[in-house]
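A.B. asks: Kindly generate the corresponding structure for this input.
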Amino acid sequence: MGKTKGHVLFFPYPLQGHINPMIQLGKRLSRKGLTVTLIIASKDHREPYTDDDYSITVQTIHDGFLPHEHPHAKFNDFERFNTSTARTLADFISREKLSDNPPKAMIYDPFVPFGLDVAKELGLYVVAYFTQPWLASLIYYHINEGTYDVPIDRYENPILASFPAFPLLSQNDLPSFACEKGSYPLIFNCVVSQFSNLRRADCILCNTFDQLEPKVVKWMNDQWPVKNIGPVIPSKFLDNRLPEDKDYDLGDFKTEPDESVLSWLENKPAKSVVYVAFGTLVALSEKQMKETAMAIRQTGYNFLWSVRESERSKLPSGFIEEALEKDCGLVAKWVPQLEVLAHESIGCFVTHCGWNSTLEALCLGVPLVGMPQWTDQPTNAKFIEDVWKIGVRVKTDGEGFTSKEEIARRVVEVMEGERVKEMRKNVERLKVLAREAISEGGSSDKNIDEFFALLS
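C.D. replies: Model prediction:
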C-alpha cells in the first residue's frame, strides 16, 4: 500500500447494521493509503487488533455500562451512553493526537451526534456518514425542522404525508417513529437529533448512490454539500477491485462461508428457492413466526430460512425436521447472506427491508417480498414496491399482523406472478446502476476519490 497518506478515525453507532457500512468505506480508503482506526463503544474491553489485509485497527472505548448489564441497555439509557461515551471518545482522540501518526479527521455516524461536537472541539475535520438512505433520514430532518408534525394517533384522521421530492406516504409508509407521537420516545429523539448539529459537519456522506434516489438526492444537494458513496457492500459482489473483500468481517472476526448451506443450494434449480431472513435484531412474535412458516410451506417452493438460535423455538413443532426429510427447506442458524443472494437458485428474498439487506438484494438482482417491522423499514418497503418496483410488500391488519394467506400470495406473486418479469427487469437495471456507481469513474467512485483528496 506504500507510504501512509494520513490517519482517519471512524466512529459508528454500535450496531452491526451501522458498523458494516463504516468497515466497507474504511477498506476502500485504506486501499488508497489512509490509516483507519475504527472506534467501537462497548461495555466489554477488547485488546486493539489490526486487520491483515487493510491498515484498519479496531479499538474499543467504554460506553458507561457494566459487563453484566444487558447488551441492549445502552438503547434504553441514551443519556448515560452519550455522556460516558463522549468522555471516553475525547480521551481516546486526545491520546491519538499525541501519536506518531495523529488523526486528521473523524467520520462519525449521525446516530451519535455528540461525536461531531467532541471531534470539532479537538480540532479534527469532521464528516457525517449516514448509513441509512436519504429516503428515511430526510423524514427525520423534516421532523427536526418542524416542517412535519408527527400525529398524536396514527389511526385517528390518517393523512397522506407530503415531503419535497417524495411520493405521497401513508401512515404505514412512514418510519415507525414518525407514525405516532410518543412511540419509541428514546429512539425517536435519537434519530431526530441526527440533524441537531449537522450544519457543523465539514462534509456529509451517505450509503446510497445518485441514481437510486435521484429526486431526493437533488433536493438534499440543494441543502448541503453531499457525497453519496454507496452501495458499500463487499467489493467481490460489485466492482471486484478489492477481490479479497468478500464479506464485512475484519481480523479475528472473519468467518468462512457455511458450505453446508451453499452445497444445499447447489442441488436446487435456478430461481426456485425462497430465501427468508429478518436481520440481526428483528424478533417476530411467536404467532407471526408460525404464520410465516405455514405460509412458506403452503407455497410449495424450496426455501432457505435464516433463524437465530433464540428464535427457533417459535417455529411450528416438526417444521425443521419435515423440511429436511422432504429436502424442500433448510433452516440455518447462520447464513452467508451475500453468497446466498448471489446464488442462481434464489428466486426471491423475504425480508424485513433493513437498508443493508435491501441494498444487497438490489446489488445482486434479487426481487423482494417486504415484511417491514420498524425504523426505516416501512419507507424502504414503500420505495421497493411503488418507486423502484423491484418487489412487493405484505399487507397487515391493525395490529401489524400478516396472515399466512397474504404472505403466501405475495411470495407466489414475486416467484411467478404476472409482474415477475417487470420486477426482475427493474432489479437488474438497478443492479447495473449500482455497479456503475461504485466502479471506476462512477458517481460514487468519483465522490470517494474527491473525499480521499480532502483527507490525504
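
A.B. asks: contacts, neighbours, all on C-alpha from now
C.D. replies: Fine.

A.B. asks: Is residue 350 in a helix, a strand, or coil?
C.D. replies: Counting by DSSP: H, G, I helix; E, B strand; the rest coil, the backbone at residue 350 sits in strand.

A.B. asks: ok, it to residue 303 distance?
C.D. replies: From residue 350 across to residue 303, the span is 10 Å (Cα to Cα, to the nearest Å).

A.B. asks: same deal with residue 356?
C.D. replies: When distance is defined by Cα to Cα, residue 356 is 21 Å away from residue 303.

A.B. asks: And these two? Which one has more around it.
C.D. replies: Taking other Cα atoms under 10 Å, residue 356 and residue 303 do not tie; residue 303 has more neighbours (26 against 21).

A.B. asks: Shouldn't that one be within a strand?
C.D. replies: Yes: the assignment for residue 303 by three-state DSSP puts it in a strand.

A.B. asks: does it really touch residue 277, like I thought?
C.D. replies: No: the criterion here is Cα atoms under 8 Å, and residue 303 misses it with residue 277 at 10.8 Å.

A.B. asks: And the strands in the stretch 151-300 of the chain?
C.D. replies: Assigned by DSSP state E, counting those that start in this stretch, the stretch 151-300 of the chain shows strands spanning 203-206, 226-228, 273-277.

A.B. asks: where exactly do the helices run in the stretch 51-200 of the chain?
C.D. replies: With helices called from DSSP state H, counting those that start in this stretch, the stretch 51-200 of the chain shows them at 78-96, 114-121, 134-145, 185-192.

A.B. asks: Let me see the contact set for the most centrally placed residue in the chain.
C.D. replies: For the chain, the residue nearest the mean C-alpha position is residue 356 (3.1 Å; Cα atoms, centre = their mean). Applying Cα atoms under 8 Å, 6 or more residues apart in numbering, one finds that residue 356 lies in contact with residue 17.

A.B. asks: let's see it at 10 Å
C.D. replies: Each residue near residue 356 by Cα atoms under 10 Å, 6 or more residues apart in numbering is listed here: 17-18, 20-21, 131-133, 207, 231-233, 279, 362.

A.B. asks: which of the residues you listed lies closest to residue 431?
C.D. replies: Closest approach to residue 431 among the contacts of residue 356 (Cα to Cα): residue 362, at 5.7 Å.

A.B. asks: I'd like to know how far the closest one sits from residue 427.
C.D. replies: Computed as Cα to Cα, the residue 362 to residue 427 distance reads 6 Å.

A.B. asks: Mutual contacts of the two, please.
C.D. replies: Common contact partners of residue 362 and residue 427 (Cα under 10 Å, 6+ apart): 368, 384, 390, 433.

A.B. asks: Make JSON lines out of these and add neighbour count, distance to residue 257 and secondary structure.
C.D. replies: Output for these, formatted as JSON lines (neighbours: other Cα atoms under 10 Å; distance: Cα to Cα, whole Å; DSSP: H, G, I helix; E, B strand; the rest coil):
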{"residue": "368", "neighbour count": "34", "distance to residue 257": "23", "secondary structure": "strand"}
{"residue": "384", "neighbour count": "24", "distance to residue 257": "28", "secondary structure": "helix"}
{"residue": "390", "neighbour count": "30", "distance to residue 257": "27", "secondary structure": "coil"}
{"residue": "433", "neighbour count": "20", "distance to residue 257": "27", "secondary structure": "helix"}
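
A.B. asks: And this one, please, so the two structures can be compared:
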Amino acid sequence: MGSISDSPSPQRRHVVLFPFMSKGHTIPLLHLSRLLLSRNLAVTVFTTPANRPFIDQFLSSSTASVVDLPFPQNIHPEIPSGVESTDKLSSVSERLFYPFTLATKHMQDDFEKALSSLPRVSFMVSDSFLWWTLDSAVKFNFPRLAFYGFNNYSGCVFKTVAEDRLLHGAESDNELITLTRFPWIKITKQDFDSSFGKHSPEGSEFFMNVMGAVVKSFGLVTNSFYELEPVFVDYWNTECTPKSWNVGPLCQLKPKPQCHDPKPVWIEWLDKKKVEGKRVLYVAFGTQAVISSEQVEEIAKALEKSELNFLWVIRKKESFTWWDSEFDERVRGRGMVVSEWVDQTDILNHESVEGFVSHCGWNSAMEAICAGVPILAWPMMAEQPLNARMVVEEIKVGLRVETCDGSVRGFVKAEGLEKMVKKLMEEEEGEVVRKKVKELSEVARRAVEEGGSSWQTLQSLIDEACSN
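C.D. replies: Take a look at the predicted model:
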C-alpha cells in the first residue's frame, strides 16, 4: 500500500478520492477506485488514521495509494478521541452527527498540504458531505465531483417535494400526496425525516454548505445505472444541476476472493445450507440504524416462529436490554446470529440466500439487485423510505413489511413480520419479485461491462473531467 512518498507517476491521469468517514459512504468509493485503476488512472485515497486499516485491507490487492490525515479532536463532549467514523458514534442523532461532520472542515489545511506534495490531480471525487473539498479543488485548479449516496429517484423526489412545498398542505403524517411532476408516485410526510426542511442551526449550516458546494461542483457521481431509472436520470440531467454521472452498480467491481482466504464462519454455515438444499433469509439493517430492544424481540419471535432458515446480522447482543439467551439454542441448525461486521456482498451472492430483510440503504439495495435477491423493505432513517418505495413500487423487486398502524415508520409485530417473510420466501408474491430482480441483475451486469451504459458514462466522465 502506497503513501505520499510513493504516490502515482505524474505521467498518468491522477484521481483523488475522499470518502466520508462512514462505511456506507466509504465502500462505494473504494469500489470506484478499482474502476478508475482499471482505466489506467492513478488513484490516491484520503482517509484518517482510525479508518485507514479498513481501507488498506479493502485495497490490499490494488495499486491505489492511501494518505491519512489527522482527524479533529475535542469536537463534542460525547465524541471521545479516536472516534473517526459515524459507525462508532454512540448515536447518529443530529446532536452528534452535525458536530462530527462540520468538524471535518478542520482537516482542510492538512488536506491541502498533502495535495501540494502529490503529482498533479486530474480531478477529485469527494463525498458530498465533505463540502469544503470544493474550495481545495478550486485552489489547486482541478474539477471536483461530489459522490452522492442517493439514487436519482430519491434525488428527484426530494427536489420536487421541496420546490413544490408538497408537505405543507398535508393534514396528517400518513396522507398520500401525489407528486405533480411524477403523478404515479405518492408519498407521505413519514417518507421524510421529521427534520426535513426544519433544521437546527448546525443542521442548517451543514445543508447550506453541502448543497452550495454540490451545485458548484463539476458533477455528481451516482451509484446507479441508466436502465434502472431512466425517467429520473433524464429528468435530473435535464432539469437539475450538476450532471448526474451514473457509473454503477459499483459493487459489481469487487475482486474475487483468493482461494487461500479463510472463509468466515457464516459463509461456511451458508455452504452447509446449500448442501442441504435449504433457502436462507438474510436479515440486516446496516451499521447506522437504531433498533429498540422491543423491536429486536419481535424480530426474534418472527424468525423463530417462521421455521425459515435465516442469517441475522445484528449489533452486539449485549447492547439490547432484551436478549433471550436460549434463542440461539432454540434456532440452532436453521438460524445463525452474527454480531460483527460482515462482507454483505459475499452473503447476498451466496447461492443459498434467496431473500433479504433490509433497511433499504441504497448500497444494500444495489447489492441485492446485483445478486438477484428480492428485498423485504423495512426503512429506518434518512432517504430509506424513498428507496423502499422505489424498490417496491417503481422497480418492483421487493415487498414491504407490515407495520402495526400501516404507517411508514410504525412498529412491526412478530406476527406481521412472520407473515411477510413467508410471503417473500415461499409464496407467489415472492416468486414474482424474485423473477424481476434476477432480470434486473442481468441488466446491471451488462451496464458495467465494456460498452455498457455505465462503462460508457465513466469513460465520458474521465474524458470531460480531465479536459476541463
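
A.B. asks: what TM-score comes out when they're superposed?
C.D. replies: Taking TM-score structural alignment, normalised by the length of structure 1 as the basis, the two superposed chains have a TM-score of 0.85; 438 aligned residues with a Cα RMSD of 3.4 Å.

A.B. asks: My understanding was that residue 371 of structure 1 contacts residue 402; is that so?
C.D. replies: Yes: counting by Cα atoms under 10 Å, residue 402 is a contact partner of residue 371 of structure 1 at 8.5 Å.

A.B. asks: More neighbours: these two, which one.
C.D. replies: Shown here are residue 371 of structure 1 and residue 402; by other Cα under 10 Å, residue 371 has more neighbours (24 against 18).

A.B. asks: how about residue 18 of structure 2, what's its partner in structure 1?
C.D. replies: Under the alignment (TM-score structural alignment), residue 18 of structure 2 pairs with residue 11 in structure 1.

A.B. asks: next one: residue 287 of structure 2
C.D. replies: Using TM-score structural alignment, residue 287 of structure 2 sits opposite residue 280 in structure 1.

A.B. asks: I'd assumed residue 16 was in contact with its match.
C.D. replies: Yes: at 8.1 Å, residue 280 of structure 1 counts as touching residue 16 under the criterion of Cα under 10 Å.

A.B. asks: now, the most widely separated pair of the shared contacts of residue 362 and residue 427 of structure 1?
C.D. replies: Based on Cα to Cα, the longest span within those runs between 368 and 433 and measures 17.9 Å.

A.B. asks: now, which of the shared contacts of residue 362 and residue 427 of structure 1 sits nearest residue 260 of structure 1?
C.D. replies: Proximity of those to residue 260 of structure 1 (Cα to Cα) peaks at residue 368, which lies at 24.1 Å.

A.B. asks: ok, now how distant is residue 300 of structure 1 from residue 370 of structure 1?
C.D. replies: Note on residue 300 of structure 1: its distance to residue 370 of structure 1, by Cα to Cα, is 19 Å.

A.B. asks: no wait, residue 377 of structure 1
C.D. replies: To residue 370 of structure 1, residue 377 of structure 1 is 9 Å away according to Cα to Cα.

A.B. asks: what's the overlap in contacts for those two?
C.D. replies: Common neighbours of residue 377 of structure 1 and residue 370, counting by Cα under 10 Å, 6+ apart, are 351, 352, 353, 354, 358.

A.B. asks: Contacts only, for the match of residue 287 of structure 2.
C.D. replies: So, once contact is read as Cα under 10 Å, 6+ apart, residue 280 of structure 1 ends up touching 15, 16, 17, 306, 307, 308, 354.

A.B. asks: Tell me how far the aligned residue in structure 2 for residue 221 of structure 1 lies from residue 296 of structure 2.
C.D. replies: Using TM-score structural alignment as the criterion, residue 221 of structure 1 maps onto residue 237 of structure 2. Relative to residue 296 of structure 2, residue 237 of structure 2 is positioned 42 Å away (criterion: Cα to Cα).

A.B. asks: for residue 371 of structure 2, same thing?
C.D. replies: 26 Å.

A.B. asks: So between these two, which is more surrounded?
C.D. replies: Using other Cα under 10 Å, the more surrounded residue of residue 371 of structure 2 and residue 296 is residue 371, with 27 against 19.

A.B. asks: quick one on the thing from earlier: so the match of residue 221 of structure 1 sits right up against residue 155, yeah?
C.D. replies: No: Residue 237 of structure 2 is not in contact with residue 155 according to Cα under 10 Å; the separation is 11.4 Å.

A.B. asks: Between the two, which is the more surrounded one?
C.D. replies: The residue with more neighbours, out of residue 237 of structure 2 and residue 155, is residue 155; 18 against 14, by other Cα under 10 Å.

A.B. asks: What does the more buried one correspond to in structure 1?
C.D. replies: Aligned partner of residue 155 of structure 2 by TM-score structural alignment: residue 137.

A.B. asks: So that match sits against residue 130, correct?
C.D. replies: Yes: taking Cα under 10 Å as the definition, residue 137 of structure 1 is a contact partner of residue 130 at 8.1 Å.

A.B. asks: For the aligned residue in structure 1 for residue 437 of structure 2, give me its contacts.
C.D. replies: By TM-score structural alignment, residue 437 of structure 2 lines up with residue 427 in structure 1. When contacts are counted by Cα under 10 Å, 6+ apart, residue 427 of structure 1 touches 361-368, 384, 388-391, 433.

A.B. asks: quick check, residue 427 of structure 1 in a helix?
C.D. replies: Yes: the assignment for residue 427 of structure 1 by three-state DSSP puts it in a helix.

A.B. asks: got the buried residues for stretch 28-47 of structure 1?
C.D. replies: For stretch 28-47 of structure 1, the neighbour count (16 or more other Cα atoms under 10 Å) marks 28-43 as buried.

A.B. asks: In strands only, show me these.
C.D. replies: Using DSSP state E, 35, 36, 37, 38, 39, 40, 41, 42 are the members of the buried residues of stretch 28-47 of structure 1 that sit in strands.

A.B. asks: need those in TSV with distance to residue 397 of structure 1, can you?
C.D. replies: Shown next, in TSV, are those (distance: Cα to Cα, whole Å):
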residue	distance to residue 397 of structure 1
35	51
36	47
37	46
38	43
39	42
40	39
41	39
42	38
